[in-house]
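*Asks:* I'd like to go over a predicted model; first the sequence, then the structure.
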Amino acid sequence: MTAVKRFALLYTASNVFFFHSLKYFTTGSSGVPNIPEFMGVMVVDGVQTGYCDSNNKTLKVQQDWAQKILENNRKQLDWYTQKCSEDQPNVFRAHTVRLKQQFNQSEGVYIIQRISGCEWDEHTDRVAAVLQYGYGGEGFLEFDVNTLTWIQLKAEADVIKQRWNTERTRTKQNEIFLTQVCPEWLKMYVAGGKSSLQRTVLPSVSLLQKSPSSPISCHATGFYPHRAVMFWRKDGEEIHEGVDPGEILPNHDGTFQMTVDLNVSSVTPEDWSRYECVFQLSEDAIITKLNKTAIRTRKARRIDGGERNAFDSFYLLILWFLCNVMLEHVALKNSRSTSWRSSQRRKIKWFYVKCFSCFKYASCSCS
């Protein structure tokens, strides 16, 4: 990680409590047995707040503060219930049928993704809107709230783009929700969930090693929010050679974990004391000296691949399960050619990887 990039990350982390987001991640699927045709997740400031699908047809509120807000705002709760029970499942079912007809497709696994919502800068009061669609593993359509027009991300989306751009009622509804309703609700959620959403939790940091010849892992777990950085340095200077940074992954309790490996095969025992692992979250830092006596032996599996409970969060469990079921369905149930099955696998893996990142950070699109 370069000094400039690390500074940017630290600057973002130090201002994390002034940037807020309300995102709705919705997915419609076809050709996947035993999986809801529609699934939706509400995420506030990166925290999963609600979930619903076409089987249960009701919003499951997953934060106490959000439950209190909705209990006091019955119209809002009714809106979510109507969206979960009838509106959105029907919308995504219709989208799937029309797209399959347009592309003259009738078999296989098909996925439509949508991310909608807004972001709010508490410092400037600036609001940004997000509304994007993905289809079949690729970006498809994007709504420009400034021009109130749809932009095609694939040539195949041109027909739908032209039709949607003539639907003035749909356009007006999108504008009102993205620029008025969503920001109003986001500010309400931030105020109601402030003590939870804006908390800072420092992690426990450990030095782990699988075997004497393995890299040493600096592992931090239990921190919140997720905008943290961790790196190795020697003699007070950050190093990159022999360093393998891992991803930030979610824990089951809403906190996060991360791992950074250091290859010590060429480091003499006398030089170990010159190395240290640095974890930084906002203005707080935890420095762990490289010390043989502090190293614990870990199990054979890699921690930076994610602890098993990293998938205990329901939305990640759904994505993981959906991905694996679809991969198995494509591989075992379909009699198409090998090249076709490989193409379907790539699309499904794309969906999982992109949406995993989206749901983790609530700051990108599944399209």
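*Replies:* Perfect, thanks for sending it. Numbering: from 1, shown residues only.

*Asks:* Please make it C-alpha for all contacts and neighbour counts, starting now.
*Replies:* OK.

*Asks:* For the stretch 1-150 of the chain, just list every one of the strands.
*Replies:* In the stretch 1-150 of the chain, the strands defined using DSSP state E, counting those that start in this stretch lie at 19-30, 38-44, 47-53, 60-61, 110-121, 126-135, 138-144, 149-152.

*Asks:* could you dump those strands to CSV with mean neighbour count and distance to residue 89?
*Replies:* Output for the strands of the stretch 1-150 of the chain, formatted as CSV (neighbours: other C-alpha atoms under 10 Å; distance: least, C-alpha to C-alpha, whole Å):
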stretch, mean neighbour count, distance to residue 89
strand 19-30, 23, 8
strand 38-44, 23, 5
strand 47-53, 22, 8
strand 60-61, 18, 16
strand 110-121, 23, 12
strand 126-135, 20, 15
strand 138-144, 20, 19
strand 149-152, 18, 22
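
*Asks:* how far away is the closest residue to residue 31 other than its chain neighbours from residue 293?
*Replies:* Closest residue in space to residue 31, ignoring its immediate chain neighbours: residue 109 at 4.7 Å, by C-alpha to C-alpha, 6 or more residues apart in numbering. Distance of residue 109 to residue 293, given as C-alpha to C-alpha, to the nearest Å: 52 Å.

*Asks:* Comparing those two, which residue is more hemmed in?
*Replies:* Neighbours per residue (other C-alpha atoms under 10 Å) separate residue 109 from residue 293, with residue 109 holding more: 20 against 7.

*Asks:* need the contact list for the more buried one.
*Replies:* If a contact means C-alpha atoms under 8 Å, 6 or more residues apart in numbering, then residue 109 has 29-32, 326, 330, 344 as its contacts.

*Asks:* One more to weigh against that first structure:
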Amino acid sequence: MKTLFLFLFFCHGSSPVKHSLKYFVTASSGVPNFPEFVGAAVVDGHLAASCDSSRKILEPKQEWMKTLFENEPLHLDWYNAECFETQPILFKATMYSLKQRFNQSGGVHVFQRMSGCEWDDETGEVQGFNQYGYDGEDFMSLDLKTETWIAPKPQAVTIKLRWDAEKTRTKMFLTQTFPEWLNKYLAFGKSSLQRTELPSVSLLQKTPSSPVSCHASGFYPDRASLIWRKDGEELHEGVDLGETLPNHDGTFQMSADLKPSASEDWGKYECVFHLSGVKDVVTRLDKAAIRTNWETEKPGDVTILLTATAVVLPLILIIAAAGFIVYKMKKVKPRPSPAADSSELSESLNPET
């Protein structure tokens, strides 16, 4: 949890078969133009609802979350209580206490909590988590197996001992309540959270010596993988995996580069796009299917070019010669006729005329 602000948690990395519900709470002091308290609920990497001490409203960020609040007022009441009653008071008091423990009087300080659960929809395994951070460093985390708190900082030891003795309902929320809510959210947001879209896959290469890039674009969700295989075995050496990037329409794209190999082996390679719950998209490496921005000169093209040159060049020479003759004829002035009147000739030479 080594971050300073809530928004750095909003990333999309997760395993292909896991769903997650995460609650982020941030208390801060000395941060200009930033609320003293911010809360957010994130489902599978998508912001579902948020609140803060400046606007003092609970705002659903997804249509399905808005529908859930409208249909389940008790659920809405819990969010309102956490956003505007319980957590702001608790976090403000904890922030004051931590500044005393660390002997701090002023400056910028941030106290955060990330809690929630992950659920594997294939194995049914549930993992709960509850972590605290202060000023960008780990402060405390809950070990669910032993139901004890881990305190990496000396200033957290006193709190750890007190919380170990209290045995609150934290474990029940992390292992029962939150997983139930996660399944509820997945049901309400099924059309968006659980939709699947397969990508279009292209083979790209800049130059004959460049890596061959397998590019998959237009898939959803982002919990997907892209690999190269040879003779059915996944390759790791000679493969460069790119990041998963968002498209403007809400889908995602990713690429995997394969270093050039001997041409006779190309038929043994294939690019495989995997998304849990749907059939793999397999693209066999084929020279004819590779899109490039370079052209291989073909013998037929050279023959056509030479034939065209042989026909056109004589015509150009003839036209150029004819033009030269006409040009020279225009430059030659006609001589006076012997029968011309001598008076006209002398008049034309008279400088006074």
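*Replies:* Sure, I can see it. Since the structure is predicted, the reported quantities are computational estimates derived from the model, not experimental observations.

*Asks:* TM-score for this pair?
*Replies:* Laid over one another, the chains give 0.66 as their TM-score (TM-score structural alignment, normalised by the length of structure 2), with 277 aligned residues with a C-alpha RMSD of 3.2 Å.

*Asks:* Need the strands of the stretch 1-150 of structure 1 in TSV (columns: distance to residue 181 of structure 1).
*Replies:* Output for the strands of the stretch 1-150 of structure 1, formatted as TSV (distance: least, C-alpha to C-alpha, whole Å):
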stretch	distance to residue 181 of structure 1
strand 19-30	11
strand 38-44	15
strand 47-53	17
strand 60-61	19
strand 110-121	10
strand 126-135	11
strand 138-144	17
strand 149-152	19
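
*Asks:* Nearest to residue 6 of structure 1, out of these?
*Replies:* Of all those, it is strand 19-30 that lies closest to residue 6 of structure 1, at 18.7 Å by C-alpha to C-alpha.

*Asks:* All the strands of the stretch 151-300 of structure 2, residue numbers only.
*Replies:* With DSSP E, counting those that start in this stretch as the criterion, the stretch 151-300 of structure 2 has strands at 200-205, 212-219, 224-230, 233-234, 239-241, 245-246, 252-258, 269-275, 281-284, 290-292.

*Asks:* okay, those in TSV with mean neighbour count and distance to residue 99 of structure 2 next?
*Replies:* What follows is these, written out as TSV (neighbours: other C-alpha under 10 Å; distance: least, C-alpha to C-alpha, whole Å):
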stretch	mean neighbour count	distance to residue 99 of structure 2
strand 200-205	18	53
strand 212-219	22	46
strand 224-230	20	43
strand 233-234	12	52
strand 239-241	17	44
strand 245-246	15	39
strand 252-258	22	42
strand 269-275	21	47
strand 281-284	16	54
strand 290-292	14	59
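
*Asks:* and residue 36 of structure 2, which of those is closest to it?
*Replies:* Proximity to residue 36 of structure 2 (C-alpha to C-alpha) singles out strand 245-246 among those, at 30.9 Å.

*Asks:* I would like the residues contacting the closest one, please.
*Replies:* Here strand 245-246 of structure 2 makes contact (C-alpha under 8 Å, 6+ apart) with 252-254.

*Asks:* what residue lies at the spatial centre of structure 2?
*Replies:* Centroid check for structure 2 by C-alpha atoms, centre = their mean gives residue 245 as the closest residue, at 2.1 Å.

*Asks:* how far away is it from residue 253 of structure 2?
*Replies:* Per C-alpha to C-alpha, residue 245 of structure 2 is found 5 Å from residue 253 of structure 2.

*Asks:* Could you confirm residue 315 of structure 1 falls within a strand?
*Replies:* No: under the criterion used here (DSSP: H, G, I helix; E, B strand; the rest coil), residue 315 of structure 1 is helix, not part of a strand.

*Asks:* Just give the nearest non-adjacent residue to residue 230 of structure 2, would you?
*Replies:* Once flanking residues are discounted, residue 230 of structure 2 sits nearest to residue 269: 4.5 Å by C-alpha to C-alpha, 6+ apart.

*Asks:* shouldn't that neighbour be in contact with residue 234?
*Replies:* No: using C-alpha atoms under 8 Å, residue 269 of structure 2 makes no contact with residue 234, being 9.7 Å away.

*Asks:* what sits in contact with each of the two?
*Replies:* Jointly contacting residue 269 of structure 2 and residue 234 under the rule C-alpha under 8 Å, 6+ apart are residue 228.

*Asks:* where along the stretch 251-367 of structure 1 do the helices fall?
*Replies:* Remark: helices assigned in the stretch 251-367 of structure 1 by DSSP state H, counting those that start in this stretch are 314-328, 338-361.

*Asks:* and these as TSV, adding mean neighbour count and distance to residue 144 of structure 1?
*Replies:* Listed next are the helices of the stretch 251-367 of structure 1 as TSV, based on neighbours: other C-alpha under 10 Å; distance: least, C-alpha to C-alpha, whole Å:
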stretch	mean neighbour count	distance to residue 144 of structure 1
helix 314-328	17	28
helix 338-361	18	20
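
*Asks:* Dump those helices into a markdown table; add distance to residue 20 of structure 1 as well.
*Replies:* A markdown table is the format used below for the helices of the stretch 251-367 of structure 1 (distance: least, C-alpha to C-alpha, whole Å):
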| stretch | distance to residue 20 of structure 1 |
| --- | --- |
| helix 314-328 | 20 |
| helix 338-361 | 12 |
